[in-house]
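K.L.:
what shape does this take:
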Amino acid sequence: MNKKRLFIRSAVAIAVAASSTSALAAGFQLNAQSATGIGRAFAGDAVIADNAAVMARNPAAMALFDEKVFSIGFETITTDIKVSDAEYCGPACELTGGLVPATSVEDTDDVGSTSIAPNIHFIMPLNEKFAVGLNAYSNFGTKTEFGDDYVAAEYGGLTDVKSFNLGLAGSYRLNDQWSFGAGVDVIYAEGTLIRKPSTQVTGALALNPQTRPLAGLPLLSVEGATGIEVGFNVGTVYELDENNRFGFAYRYSPEFEAEDDKGQKITLPLPDIAEFSGFHKIENTKFAVHYSVQYIGWGDFDKISFSNLQGSVVSGQYDKPYEWQDGWHYSIGGTYYLNNDWTLRAGYMYDTSAQDELTSISVPDSDRQWFSTGLTYNLDKSSTIDFGFTYLMGEKVSVNESTPNPLNGSTLSSVSATTQANAILMGLQYSRTF
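P.N.:
Model (predicted):
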């Protein structure tokens, strides 16, 4: 294989690895199941069961309903991503060991976006023991887009990932205390990942006769890669009495493979999720407290595999190792049943980062705090409208990224910066029992 072809294949594989993984960071694990969940930072969501959306967190909780219930709504996610104090070391800077100074990159705060994630849930009790449910919502998704004139272009670009989860579940009530449930998830995902070389990299490629034909070509252009996989979820609910109950749920997420129309395949493991929730209505009051602890198994995310890539090395297969850590969500909330018309709620969550030593400018990740509030208005005895609002505040993170030069093993370019990602989540939902 000639060096020119090797450069193309290796550069694309490196770029895919750098961008795909960051799109699945914990900060972009979408909690888009319900507006009520947004309004309490999802505290207690595996057991509260105030509408049909609970089946997305714990299928056993369907046993808590004695009549059919339907919920439909949407969530908006607006991300505010800031990249500051960035220094870009291009090929000349790297080749001279810093004698050619790094380029200061202008601060940017316009790479975030607003996305809309709809959800729908339906639960139907069959008798006093069994219930079934069907739902659709999103578990993962993000979009960031840097301008074409961004100095460190190979670290910006466009990252657009969407997912859609179709679920079918059933529950069984064993007795007055214990209920169990299980479900199947069909997951569809679509992704677009584009990375172009910076002006400095393009100039360096143009100077070398072996790489001159590559000058100006994108390092990565994967558009509309899609895939479908199947997972499952199980859960249980224990009711101490009518005012106190606990729930536990486990969700298995499959290894996911997506392919674009050029035959490029990306294989990556998605994290398993476990959640424990509690709900306690304080006797002789209008107040309830609820909480959740959620585990997200990002520690299993050891590598991404690629095949049939222009970016493969020799055999058409490329593996990129990563060092990830498991994530945790800790949330607590309160609900105040004001009167027959209004219910008020609030919550707080601390959410830990999936990324550890390896960080990213294109989709930054960090530990986060959630500050949430929401309300329910009862339209009548059978129908409700829910609204939820969350301000998600991320920490500042120091980022250092580099791109190896496949021709000689040196560093082609590198960048250092400080990133911070905040977000605003809002949800609106209609529910009805019948």
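
K.L.:
only C-alpha atoms from now on, for both contacts and neighbour counts.
P.N.:
Fine.

K.L.:
next, count neighbours for Gly97.
P.N.:
Counted with other C-alpha atoms under 10 Å, residues neighbouring Gly97 total 11.

K.L.:
quick one: it from Ala417, how far?
P.N.:
19 Å (C-alpha to C-alpha, to the nearest Å).

K.L.:
kindly report the same for Ala225.
P.N.:
Per C-alpha to C-alpha, Ala225 is found 30 Å from Ala417.

K.L.:
next one: Asp367
P.N.:
Applying C-alpha to C-alpha, the value for Asp367 to Ala417 is 17 Å.

K.L.:
again with Phe434
P.N.:
Counting by C-alpha to C-alpha - Phe434 and Ala417 are separated by 55 Å.

K.L.:
tell me the spacing between the residue lying farthest from the centre of the chain and Ala215.
P.N.:
In terms of distance from the mean C-alpha position of the chain, Pro209 ranks first, at 42.3 Å (C-alpha atoms, centre = their mean). Applying C-alpha to C-alpha, the value for Pro209 to Ala215 is 10 Å.

K.L.:
so where does Tyr250 fall, helix or strand?
P.N.:
strand 244-252 (DSSP states H and E).

K.L.:
counting contacts, what elements does that strand pack onto?
P.N.:
Here strand 244-252 touches strand 220-241, strand 273-281, going by 3 or more C-alpha pairs under 8 Å, 6 or more residues apart in numbering; DSSP states H and E.

K.L.:
quick one: closest of those to Phe306.
P.N.:
strand 220-241 (12.3 Å; C-alpha to C-alpha).

K.L.:
for that closest one, buried residues please.
P.N.:
Within strand 220-241, the residues that count as buried by 16 or more other C-alpha atoms under 10 Å are 220-227, 229-239.

K.L.:
what do you get for stretch 124-144?
P.N.:
Buried residues in stretch 124-144, counting neighbours by 16+ other C-alpha under 10 Å, are found at 124-125, 130-144.

K.L.:
taking these one by one, which sit in strands?
P.N.:
124-125, 130-137, 141-144 (DSSP state E).

K.L.:
which two among these are spaced furthest apart?
P.N.:
The widest separation within these (C-alpha to C-alpha) is 43.7 Å, between Phe130 and Thr144.

K.L.:
what comes up buried for stretch 162-179?
P.N.:
Neighbour counts over stretch 162-179 (16+ other C-alpha under 10 Å) mark 162-173, 178-179 as buried.

K.L.:
following up with a second sequence; could you model it the same way so I can compare the two?
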Amino acid sequence: MFKKRLLSCAVLTALSVASAQSMAAGFQLNSQSATGLGRAFAGDAVIADNASAMARNPATMAMFKETSMSLGFTVIDTDVRIKDGTYNQFRSQGIHTGQNEIDISGTDGIGSTAVVPNFYLVVPVNDQWAWGISAYSNFGTGTEFKDDFAASVFGGTTEIKSMNFGASVSYRLNEQWSFGAGLDLIYGIGKLKRDIDFENCINEGNILKPDWQCSTNKFNALDVDASGFAVGGNVGVVYEVNDNHRFGLSYRYSPTVTAKGDVNTVAGNADKMDMPLPDMAEFSGYHRLHDKFAAHYSVQWVQWSAFDTLYMGGIEKEYAWKDAGHISVGGTYYLNNDWTLRAGYMYDVAATDDIKSISIPDSDRQWLSAGFTYHIDTRSNVDFGATYLIGKDTQVDEFMGIEVGDRPIGTSVSATTRADAILVGLQYSRTF
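P.N.:
Now for the predicted structure:
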């Protein structure tokens, strides 16, 4: 019974990794286009330099005079490390319990490399109406600890992906105001696996063994493989002062995705898992200050407080996340008819608050971005964007176990984590 209760607590701990590395706050992805990546997504809800703008604001489609298509991908390479780390493994010693201290400092190779594709098509119908379709991702994550990682209940394998398949429409009211709205069909996939191990230092006669005769027992605490669909939506508005100055505002409703499949935990089994996604709002500005130069900026708000409880296999995992977001500034230099250069900076605020995890090295982050557009001809171009993402050292203190009287019994980890990343995007755009 004691072991069962301890393993059930392990599930609660394991659930806290459902939002591991995605290289933005929480498990958000900022990877909708190579163009945006090259300017740290500053001004992306209003610039409208190619069809990918509809991912941030559907009202920008009203600014297109010709059919426009963009196709690309972003490669995200994460570098996650643990330093100054100690894992206190649970040790069973008959009627007594203890802990076996294990050094986990220097653990690396936790991050992953992911390729995130995107596609956009904007079709003007007349001077007022336009429609578009899109495929891209707003959320995703992936971490994988090595099989020999000692604190396996705090680590393990996490893979969560989502894909947005969108259809949008825009309407231009006059020379200043444009509006847009769209529906998103969101497909989500979740794969999670966690193990718990402890040292057994007693034999069948309940006799305590010496340390060198203790054996390690391993149990599967969590094994999830599920997927599902949900429907979301977005609205937006663009206000154009003139050709050189404009503002954009958008809001995205994100649903709770119910993923169906195999959801197995030591606390019980189920056939589905609910994953709440946050709403987002973004304001952007664009100002062409000179024939050769434009400045732009964005402020984004993400309702991470909506991610309050995760239900899985009869377990409810509560979170203490906070609303977050980012602010970004950038500049575009129009070098000549062939080349456009851009750069940007973003400060991204972490979604986690007081509760930290070694599998969620979520911290405030800085984005240093640069990119360019090469115009192949008057109708087609290639975009390249790159970002170096700098995280902060984060102190983590986690405990997993139960209370027996006034005494906590279980296992714990204390460590300093850090997550950096390199993002590279490539994109082809064409008008027809």
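
K.L.:
mind checking the TM-score on these two?
P.N.:
Taking TM-score structural alignment, normalised by the length of structure 2 as the basis, the two superposed chains have a TM-score of 0.90; 415 aligned residues with a C-alpha RMSD of 2.6 Å.

K.L.:
so for Val83 of structure 1, which of the helices and strands packed on strand 244-252 of structure 1 sits nearest?
P.N.:
Here strand 220-241 is closest among those (C-alpha to C-alpha), at 21.9 Å.

K.L.:
could you show me where the strands are in the stretch 1-150 of structure 1, in order?
P.N.:
All strands of the stretch 1-150 of structure 1, identified by DSSP state E, counting those that start in this stretch, fall at 69-89, 103-105, 114-125, 130-137, 141-145.

K.L.:
how about the contacts made by Lys129 of structure 1?
P.N.:
Ala63, Ser171, Tyr172, Arg173, Leu174 (C-alpha atoms under 8 Å, 6 or more residues apart in numbering).

K.L.:
could you redo the last one with a cut-off of 6 Å?
P.N.:
Tyr172, Arg173 (C-alpha atoms under 6 Å, 6 or more residues apart in numbering).

K.L.:
how close does it sit to Arg173 of structure 1?
P.N.:
Taking C-alpha to C-alpha, one finds Lys129 of structure 1 at 5 Å from Arg173 of structure 1.

K.L.:
please enumerate the helices of structure 1.
P.N.:
Remark: helices assigned in structure 1 by DSSP state H are 3-20, 35-39, 91-95, 199-207.

K.L.:
deepest of these, which one?
P.N.:
The highest mean neighbour count among these, using mean count of other C-alpha atoms under 10 Å, belongs to helix 35-39: a mean of 31.

K.L.:
map Leu423 of structure 2 across to structure 1 for me.
P.N.:
Using TM-score structural alignment, the equivalent of Leu423 of structure 2 in structure 1 is Leu425.

K.L.:
and that match, what is it in contact with?
P.N.:
Here Leu425 of structure 1 is in contact with Thr76, Ile77, Phe389, Thr390 (C-alpha under 6 Å, 6+ apart).

K.L.:
do that again at 8 Å, thanks
P.N.:
So Leu425 of structure 1 contacts Ile38, Glu75, Thr76, Ile77, Thr78, Gly388, Phe389, Thr390, Tyr391, Leu392 (C-alpha under 8 Å, 6+ apart).

K.L.:
same check on Phe27 of structure 2?
P.N.:
Ser19, Ala20, Gln21, Phe139, Gly140, Thr141.

K.L.:
show me where the stretch 301-432 of structure 2 has strands.
P.N.:
Counting by DSSP E, counting those that start in this stretch, the strands of the stretch 301-432 of structure 2 are 309-312, 315-318, 324-334, 339-349, 365-375, 380-390, 394-404, 407-431.

K.L.:
would you turn those strands into TSV with distance to Ala53 of structure 2?
P.N.:
Shown next, in TSV, are the strands of the stretch 301-432 of structure 2 (distance: least, C-alpha to C-alpha, whole Å):
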stretch	distance to Ala53 of structure 2
strand 309-312	32
strand 315-318	35
strand 324-334	16
strand 339-349	16
strand 365-375	15
strand 380-390	14
strand 394-404	34
strand 407-431	12
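
K.L.:
out of these, which comes closest to Ala114 of structure 2?
P.N.:
strand 407-431 (9.7 Å).

K.L.:
can you mark which positions in that closest one are buried?
P.N.:
409-431.

K.L.:
residue in structure 1 matching Met400 of structure 2?
P.N.:
Per TM-score structural alignment, Met400 of structure 2 is aligned with Thr403.

K.L.:
right, and that match touches Gly409 too?
P.N.:
No - here Thr403 of structure 1 lies out of contact with Gly409, judged by C-alpha atoms under 8 Å, at a distance of 10.0 Å.

K.L.:
that older thread, of the helices of structure 1, which is nearest Thr359 of structure 1?
P.N.:
For Thr359 of structure 1, the closest of the helices of structure 1 is helix 3-20, at 9.4 Å, according to C-alpha to C-alpha.

K.L.:
got a markdown table for the helices of structure 1, with distance to Glu259 of structure 1 too?
P.N.:
Output for those, formatted as a markdown table (distance: least, C-alpha to C-alpha, whole Å):
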| stretch | distance to Glu259 of structure 1 |
| --- | --- |
| helix 3-20 | 13 |
| helix 35-39 | 33 |
| helix 91-95 | 32 |
| helix 199-207 | 28 |
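
K.L.:
which of these sits closest to Thr285 of structure 1?
P.N.:
helix 35-39 (20.7 Å).

K.L.:
give the contact list for Ile327 of structure 2.
P.N.:
Ala42, Tyr297, Ser298, Val299, Gln300, Met346, Tyr347, Asp348.

K.L.:
ok, 7 Å please
P.N.:
Ser298, Val299, Gln300, Met346, Tyr347, Asp348 (C-alpha atoms under 7 Å, 6 or more residues apart in numbering).

K.L.:
how many neighbours does the last one have?
P.N.:
Meaning Asp348 of structure 2. Count around Asp348 of structure 2 with other C-alpha under 10 Å applied: 22.

K.L.:
would you check that it makes contact with His326?
P.N.:
Yes - if you go by C-alpha atoms under 7 Å, Asp348 of structure 2 and His326 touch, sitting 4.3 Å apart.

K.L.:
how about Ile360 of structure 2: what's its closest non-neighbour residue?
P.N.:
Ala20 (4.6 Å; C-alpha to C-alpha, 6 or more residues apart in numbering).

K.L.:
how close does that neighbour get to Val80 of structure 2?
P.N.:
In terms of C-alpha to C-alpha, Ala20 of structure 2 sits 11 Å off from Val80 of structure 2.
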